[in-house]
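Asker: Model the structure of this input:
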Amino acid sequence: MQENKVTSVKGFFLLGFQVSHNLRMFLFCLLLMIYNATICGNLLIITLVSTSKNLHTPMYFFISQLSISDILLPTDIVPNLLHILLNNGGTITFIGCMAQLYFFCIAEASECLLLTVMSYDRYVAICSPLHYVSIMTITLCVRLVFIFWLLTISFSFIYIIILSGLKFCGPNIIDHLFCDLVPLQDMACSDIFPIKLSINLLSIAFMVFPGIIIVISYGNIVRTILQISTNISRQKAFSTCSSHLTVVCIFYLTIFSVYNLPTKLQSSEVNKITSLLYTVFTPLANPIIYSFRNKDIKKAVQESLKNVFNFKLSC
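Answerer: This is a model prediction of the structure:
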């Protein structure tokens, strides 16, 4: 009988992009620029929603919470990814890997729930406009957001505890940009049924069920819009939810392409590029799609700049 020589790993080596030095430097500069723009853009949204009275509405409150998620996700991924690009790969400890995956799960799960409640907000605004104020109260919005963050933090922690209980064996090389679910699951040399079961349950709770609510909400929204008699009113009603629908489509399409399509149909490099879409580019696109094209946000920016200019003049 041959002796089993597998040993438990205490850390992992992330390969990143195995390309030429010049291309890695280009990616480094590009990702650094996108990361800085993402942080500044989302911080601007949070600041404007907090300070501008015109933006103290449920829709913008949820957008500010989405901005928090959009700051958390790239901050969890990009700094270490930049280190990997500079060094053509990099090591990460087992605890560091679990921590990175933990905050990744929190950011992704919270975005699913926030997009869901935002679709319900648009449903109430378009389908029951006379009851909108009485239904979408600030108290309800705060409670929903508190529950969402509590659920994502708690269930992500339980998931990471189950995952960290698995035995990971060598080789400890991960051909990816960060500690993601699929490569870690492939490296496990113990029974992965508990982690598969937890993944399926969490997917139902944070992806499938919210997705059904979004589809139902927009089904009713489309039906209501089509019943509007005038084209101008119809276009105005559609414009209030078009940005949210765009973000929902981008988010679900990228998630589906990474975690649901068979891995044999995609190369490792394609998986890495697709992962960049929802971890780096989507958090930058969200504030642009949601807010920078919005008249209320533009007005709030102009008022803020005007107040700053007047303050400097008074000084």
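Asker: switch to C-alpha atoms for all contacts and neighbour counts from now on
Answerer: OK.
Asker: residue contacts, Tyr120?
Answerer: Ile213, Ile214, Ser217 (C-alpha atoms under 8 Å, 6 or more residues apart in numbering).
Asker: From the residues you listed, pick the one nearest Leu30.
Answerer: For the contacts of Tyr120, the residue nearest Leu30 by C-alpha to C-alpha is Ile214; the value is 33.4 Å.
Asker: Tell me how many other residues crowd the closest one.
Answerer: Residues near Ile214, counting by other C-alpha atoms under 10 Å, number 20.
Asker: just Phe256 next, same as before
Answerer: Phe256 has 10 neighbouring residues, counting by other C-alpha under 10 Å.
Asker: Quick check: which element contains it?
Answerer: Using DSSP states H and E, Phe256 maps to helix 231-259.
Asker: Next: Leu113.
Answerer: Per DSSP H and E: Leu113 is located in helix 94-127.
Asker: ok, then the element right after that helix?
Answerer: Per DSSP H and E, the first helix or strand lying C-terminal to helix 94-127 is helix 132-135.
Asker: one more to put side by side:
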Amino acid sequence: MEFELDEEQRMLRRTVRETVAKVRSQPQDRQWETYRSLGWLEAPPLELALIVEELGYAADPTPFLATATWFAPLAGRLPEGSGTAVFDGAGRYVLDADRAGEVALLTPDGVTVVPGSGLGAERVDILDPHLHVAHVDTGAALAAGVPDLALTGLAATAVGACRRILDLVLAHVKQRAQFGRALGSFQAVKHKAADMHVAVERARALTHFAALTIAEDDPRRARAAHMAKAAAGECQRLVFRHGLQLFGAMGFTWENELQLHLKRAQACDLLLGTASAHRKALLTA
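Answerer: Okay, here's the model as predicted:
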């Protein structure tokens, strides 16, 4: 199993980064159409993880994550328009259920795909205002069985958000001065930034490993997905704490971009189980 990205994968990552930077100021529907037209939804697991990470870096508001990593692995195809899935056995906190064209339901008898308009999904307020999460009352029996790609997608999104937080922090401590010196020159600040970097790279490596096991249908794929989700959750907690502290009072303000990425990272940890839940799951996976 090769862990190094090849030149095509590195070029894909650069292309996604540049494209997202160009369209992020456009309306959500135009962003969504751009991503669909470029064929990103059809990317293999590792390439998809790279794309999702870059979208997480930009706090993407489109239904890309739910369509590519929730609906597609359950239904075995891409939806007409956007899609999502209910696979937790309860229909609680379903990503993009309030705006999905199609919803894949995991039932005791198998997977059923239904129109999203007929489900009566009710959007709920969560800490990230740009992330659509809803409760779904299907009126039918549901089964539990979370796809490995769904966990990996959330992990990749959290990694991207944490990368953005780190970049914002580094830019801030380099230009912000205290006692006649840049904040970044103080040893305590360097240590916190280094800890953030190590946490991000660890979570990223485990996310890539999980994507590779899915691509190769490796028997370790379930354990790898739990490991990636757990590492991403632990990463966001450390990055959240250090990032907010190093930004100081500015990090608490609505005007500062930092709060968007802090919320996205934390939401990804809470969806489909926190880090502690996946650590426990590793005992039986």
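Asker: tm score of chain vs chain?
Answerer: After superposition, the two chains reach a TM-score of 0.35 (TM-score structural alignment, normalised by the length of structure 2), with 152 aligned residues with a C-alpha RMSD of 5.4 Å.
Asker: CSV please, covering the contacts of Tyr120 of structure 1 and showing secondary structure and distance to Gly11 of structure 1.
Answerer: Output for these, formatted as CSV (DSSP: H, G, I helix; E, B strand; the rest coil; distance: C-alpha to C-alpha, whole Å):
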residue, secondary structure, distance to Gly11 of structure 1
Ile213, helix, 40
Ile214, helix, 40
Ser217, helix, 44
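Asker: Pick out whichever of the residues you listed sits closest to Leu48 of structure 1.
Answerer: Proximity of the contacts of Tyr120 of structure 1 to Leu48 of structure 1 (C-alpha to C-alpha) peaks at Ile214, which lies at 27.0 Å.
Asker: From Phe193 of structure 1, how far off is that closest one?
Answerer: Noted for Ile214 of structure 1: a distance of 30 Å to Phe193 of structure 1, by C-alpha to C-alpha, to the nearest Å.
Asker: State the number of residues packed around Val133 of structure 2.
Answerer: Val133 of structure 2 has 23 neighbours, counted by other C-alpha under 10 Å.
Asker: That one reaches Arg123, doesn't it?
Answerer: Yes - using C-alpha atoms under 8 Å, Val133 of structure 2 makes contact with Arg123 at a distance of 5.7 Å.
Asker: just the strands in structure 1 please.
Answerer: Secondary structure of structure 1 (DSSP state E): strands at 11-14, 90-93, 173-174.
Asker: buried ones in stretch 223-236 of structure 1?
Answerer: Thr224, Ile225, Arg234 (16 or more other C-alpha atoms under 10 Å).
Asker: what do you get for stretch 104-117 of structure 2?
Answerer: Across stretch 104-117 of structure 2, burial judged by 16+ other C-alpha under 10 Å covers Ala104, Leu105, Leu106, Thr107, Val111, Val113, Gly116.
Asker: count of residues packed around the residue nearest to Ile213 of structure 1 when sequence neighbours are not counted?
Answerer: Spatial nearest neighbour of Ile213 of structure 1, chain neighbours left out: Thr116 (6.7 Å); criterion: C-alpha to C-alpha, 6 or more residues apart in numbering. By the criterion of other C-alpha under 10 Å, Thr116 of structure 1 has 23 neighbours.
Asker: For Thr116 of structure 1, list the residues it contacts.
Answerer: Pro210, Gly211, Ile213, Ile214.
Asker: In PyMOL, how would I select just the buried ones from those?
Answerer: Typed into PyMOL, the line below selects the buried ones among the contacts of Thr116 of structure 1, using 16+ other C-alpha under 10 Å:
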select buried, resi 210+211+214
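Asker: okay if I get the contacts of Thr116 of structure 1 as CSV plus distance to Val301 of structure 1?
Answerer: What follows is those, written out as CSV (distance: C-alpha to C-alpha, whole Å):
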residue, distance to Val301 of structure 1
Pro210, 33
Gly211, 33
Ile213, 33
Ile214, 30
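Asker: Now flag whichever of the contacts of Thr116 of structure 1 is closest to Thr246 of structure 1.
Answerer: Distances from Thr246 of structure 1 to these, taken by C-alpha to C-alpha, are shortest for Ile214, at 12.4 Å.
Asker: shouldn't that closest one be in contact with Ser119?
Answerer: Yes - between Ile214 of structure 1 and Ser119 there is a contact under C-alpha under 8 Å: 5.8 Å.
Asker: Check which residues of stretch 201-216 of structure 2 are buried.
Answerer: Within stretch 201-216 of structure 2, the residues scored as buried using 16+ other C-alpha under 10 Å are 202-214.
Asker: meant to ask about stretch 85-99 of structure 1, not that
Answerer: Residues Leu85, Asn88, Gly89, Gly90, Thr91, Ile92, Phe94, Cys97, Met98, Ala99 are the ones in stretch 85-99 of structure 1 that count as buried (16+ other C-alpha under 10 Å).
Asker: Quick check: Ile95 of structure 1 vs Leu101 of structure 1, distance?
Answerer: Where Leu101 of structure 1 is concerned, Ile95 of structure 1 sits at a distance of 10 Å (C-alpha to C-alpha).
Asker: okay, now Ile68 of structure 1: neighbour count?
Answerer: Neighbours of Ile68 of structure 1 under the rule other C-alpha under 10 Å: 20.
Asker: Pull up the gap between it and Cys40 of structure 1, please.
Answerer: Going from Ile68 of structure 1 to Cys40 of structure 1 by C-alpha to C-alpha gives 12 Å.
Asker: on that earlier part again, could you save the strands of structure 1 as CSV and add columns showing distance to Ala107 of structure 1?
Answerer: What follows is the strands of structure 1, written out as CSV (distance: least, C-alpha to C-alpha, whole Å):
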stretch, distance to Ala107 of structure 1
strand 11-14, 21
strand 90-93, 20
strand 173-174, 22
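Asker: got a list of what the residue most central in space within structure 1 touches?
Answerer: The centroid of structure 1 falls nearest to Glu108 when counting by C-alpha atoms, centre = their mean (4.4 Å). Shown in contact with Glu108 of structure 1 (C-alpha under 8 Å, 6+ apart): Ser69, Leu73.
Asker: how near is it to Cys40 of structure 1?
Answerer: Distance of Glu108 of structure 1 to Cys40 of structure 1, given as C-alpha to C-alpha: 20 Å.
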